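[1] Mind looking at a prediction? Sequence and model below.
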Amino acid sequence: MRDLGTGFGYLLKGQRWAVGHGRWFGFGLIPGLITAVVYVGALIGLAYGADDLVDWATPFADDWSGAWLGLFRGFLVFLVFALGLLLAVLTFTAVTLLIGQPFYESLSEQVDKSVSPDGTAPESGLPLLRELWISARDSFRIVLRATAWAVLLFALGFIPILGQTAVPAIGFCVTGFFLTQELTSVALQRRRVEVREQLAMMRGRRLMIWGFGVPLVVSFLVPFVAIFLMPGAVAGATLMVRDLLGEDDEENEDASPGDPATVRLTVQDPDGR
């Protein structure tokens, strides 16, 4: 259970880092703002068009009595919008990271430099277009996995009692896992860690991943909160990657007590500054 607290701690550290570095915080807001405008427009369109979509999909109910027809189609409209909202939550980070790859790459690199004893950050050595292609490819794979889970959980939601208790809880855990994977991929891609290795690594530390991702998912349910938490989420994910890969431990082992690098790391670690 301690890993749950560790994951949540990285989320808080990331937010503190972002707030403490105002210029980078503002820089990291730009992709989220762009994505939010697109998603809000899409959800508004879905809200206005859900009635027509349900009417078109349920012609067999046209002859039902008014009360039953209204209840049935009203319930389906709610489910359609709920599914759209769930998919928006699941894909918001993937789309934002895709749009903001250069932004978050720079932010994550700055976080690495701020906590590294020698002030350097790992680099992939790949051209920008190649990095964008890898990011888009991996994001597409993760979105497919997340969408499959969303459809499965949506179907299980119709099961009495289970659908109203266990399924929502599982949904938060699944969404938190994939959300964290997307966020950590920024730093892991610079370290040339493939998406399969990323998923395997995260499955080995599920509690820490949930401790980071689930609170973030819950906060993302509040409109526009995701925009302001994204810079700190990327920063926290970068700090967590260093833990997952054992980089901080290696640096502490390499540095002797009297080494200036050790002194520098001790000063910078509390808030990542």
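    The structure has been received and is ready for your questions. Please read all numbers here as calculations on a predicted model, not as lab measurements.
[2] rest of the way, CA atoms for contacts and neighbours
    Will do.
[3] and the residue lying closest to residue 95 once chain neighbours are set aside, what helix or strand is that in?
    Excluding its sequence neighbours, the residue lying closest to residue 95 (Cα to Cα, 6 or more residues apart in numbering) is residue 35, at 7.0 Å. According to DSSP states H and E, residue 35 maps onto helix 22-57.
[4] looking just at contacts, which helices and strands does that helix meet?
    Helices and strands touching helix 22-57, by 3 or more Cα pairs under 8 Å, 6 or more residues apart in numbering; DSSP states H and E, are helix 2-20, helix 66-99, helix 101-115, helix 225-244.
[5] Let's have the ones you listed in a markdown table, adding mean neighbour count.
    Output for those, formatted as a markdown table (neighbours: other Cα atoms under 10 Å):
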| stretch | mean neighbour count |
| --- | --- |
| helix 2-20 | 20 |
| helix 66-99 | 17 |
| helix 101-115 | 21 |
| helix 225-244 | 24 |
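[6] Check it against this one:
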Amino acid sequence: MRDLGVGFRYLVQGQKWVGRHGRWFGFGLLPGLVTLVLYVGALVGLGYGADDLAAWATPFADDWSSPWLGLLRSTVTGLVFAFGLFLAVITFTAVTLLVGQPFYESLSEEVDRSQGGDVPESGLPLWRELWISARDSLRVLLRVAFYGVLLFACGFIPVIGQTVVPVLGFCVSGFFLAEELTAVALQRRGVELKERLTLLRGRRMLTLGFGVPLTLAFLVPFVAVFLMPGAVAGATLMARDLRGETAGDDRDGDSQENDQERGNLPSFGGDKGVHHLPH
């Protein structure tokens, strides 16, 4: 159970890291804002069409008397929207990371650099990194869809569907959300999806301690956009823990600014870690 607190602490440390490095926070916001606009439109459309979808899915109840017809279709409508929201929480991160691959990879490298030691680099061209990210995200999405359908079906079970199933849903969401975020750092280390999942399952409570609170926070409108840069930073710190890498003490922002003035650290625009960022 201690790992639950450790996972949450990495999430908090990531937010603190971007708070001390405001320029990285600003760049990290851009992909999230673009993705947010797309997802808000999709969820609004789902909200308007959920009633029609529920009626289409339950033609057998057309002749049912009141209040059973309304009760059934209201339940199905709620489940449809909940399922859409469930997928949105998971896929939002994947799509945002794909859109912001150059930004988040550079941010992750800078977090590694702040911890001291070597900074792993994939050495792959950008198009190759994007392809790998998209491929792995699709594989994760298929897993999420499987669990989503299973939980959706279990939602019809009295009592359990309204208590246990939502909790399991948040755990599943949190686990795969953590996988998507740690993939930024682990992919640079040459860790394939199968091995990443094994690492996360081996520290399941750590993963849930990081992913579940973030999933709950992402349910609040617009919060996901502002938490994404820090989530990537925190996931990088957690990835180092999963790999057993020695972490140095991250210096505070004033210390790093002084180092930059003395030339010990490269400036933001000229840092090798930001070679993908537009000038």
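    Good, I have the coordinates. Everything numeric here is computed off the predicted structure, so don't read it as measured data.
[7] just to revisit the earlier point, for residue 152 of the first structure, find the nearest of the helices and strands packed on helix 22-57 of the first structure.
    helix 66-99 (11.4 Å; Cα to Cα).
[8] What is the distance between that closest one and the centre of its chain?
    Centroid separation for helix 66-99 of the first structure versus its chain: 19 Å, with Cα atoms, centre = their mean, to the nearest Å.
[9] which residues does the aligned residue in the second structure for residue 164 of the first structure contact?
    In the second structure, the residue paired with residue 164 of the first structure is residue 162, using TM-score structural alignment. Residues near residue 162 of the second structure by Cα atoms under 8 Å, 6 or more residues apart in numbering: residue 155.
[10] ok, residue 162 of the second structure to residue 26 of the second structure distance?
    39 Å (Cα to Cα, to the nearest Å).
[11] And residue 241 of the second structure, by the same measure?
    Per Cα to Cα, residue 241 of the second structure is found 26 Å from residue 26 of the second structure.
[12] cool, residue 120 of the second structure as well?
    The gap separating residue 120 of the second structure from residue 26 of the second structure is 24 Å, by Cα to Cα.
[13] The two - which one has more neighbours?
    residue 120 (16 against 12; other Cα atoms under 10 Å).
[14] And residue 186 of the second structure? What does it align with in the first structure?
    Counting by TM-score structural alignment, residue 186 of the second structure corresponds to residue 188 in the first structure.
[15] State whether that match and residue 239 are indeed in contact, as I suppose.
    No - Residue 188 of the first structure is beyond contact range of residue 239, at 11.1 Å (criterion: Cα atoms under 8 Å).
[16] if we can go back for a sec, looking at the helices and strands packed on helix 22-57 of the first structure, which is nearest to residue 155 of the first structure?
    Closest among these, using Cα to Cα: helix 66-99, at 10.7 Å.
[17] give me the number of residues near residue 158 of the first structure?
    For residue 158 of the first structure, the count of nearby residues is 12 (other Cα under 10 Å).
[18] Name the SS class of it, please.
    Counting by DSSP: H, G, I helix; E, B strand; the rest coil, the backbone at residue 158 of the first structure sits in coil.
[19] Kindly report the same for residue 271 of the first structure.
    coil.
[20] Report the contact partners of it.
    13, 16, 17.
[21] next one: residue 37 of the second structure
    Residue 37 of the second structure neighbours (Cα under 8 Å, 6+ apart): none.
[22] do the same with the one 10 residues further on
    Under the criterion of Cα under 8 Å, 6+ apart, the contact partners of residue 47 of the second structure comprise residue 81.
[23] Please repeat the previous calculation with a cut-off of 10 Å.
    Contact analysis of residue 47 of the second structure by Cα atoms under 10 Å, 6 or more residues apart in numbering lists 41, 77, 78, 80, 81, 84.
[24] For the stretch 101-250 of the first structure, which segments count as helices?
    Using DSSP state H, counting those that start in this stretch, the helices of the stretch 101-250 of the first structure run over 101-115, 128-156, 166-190, 195-203, 206-220, 225-244, 247-254.
[25] For the last one, give me every contacting residue.
    Yep, that's helix 247-254 of the first structure we're talking about. Contacts to helix 247-254 of the first structure, defined as Cα under 10 Å, 6+ apart, come from residues 115-118, 239, 241-243, 261-262, 265-266, 269.
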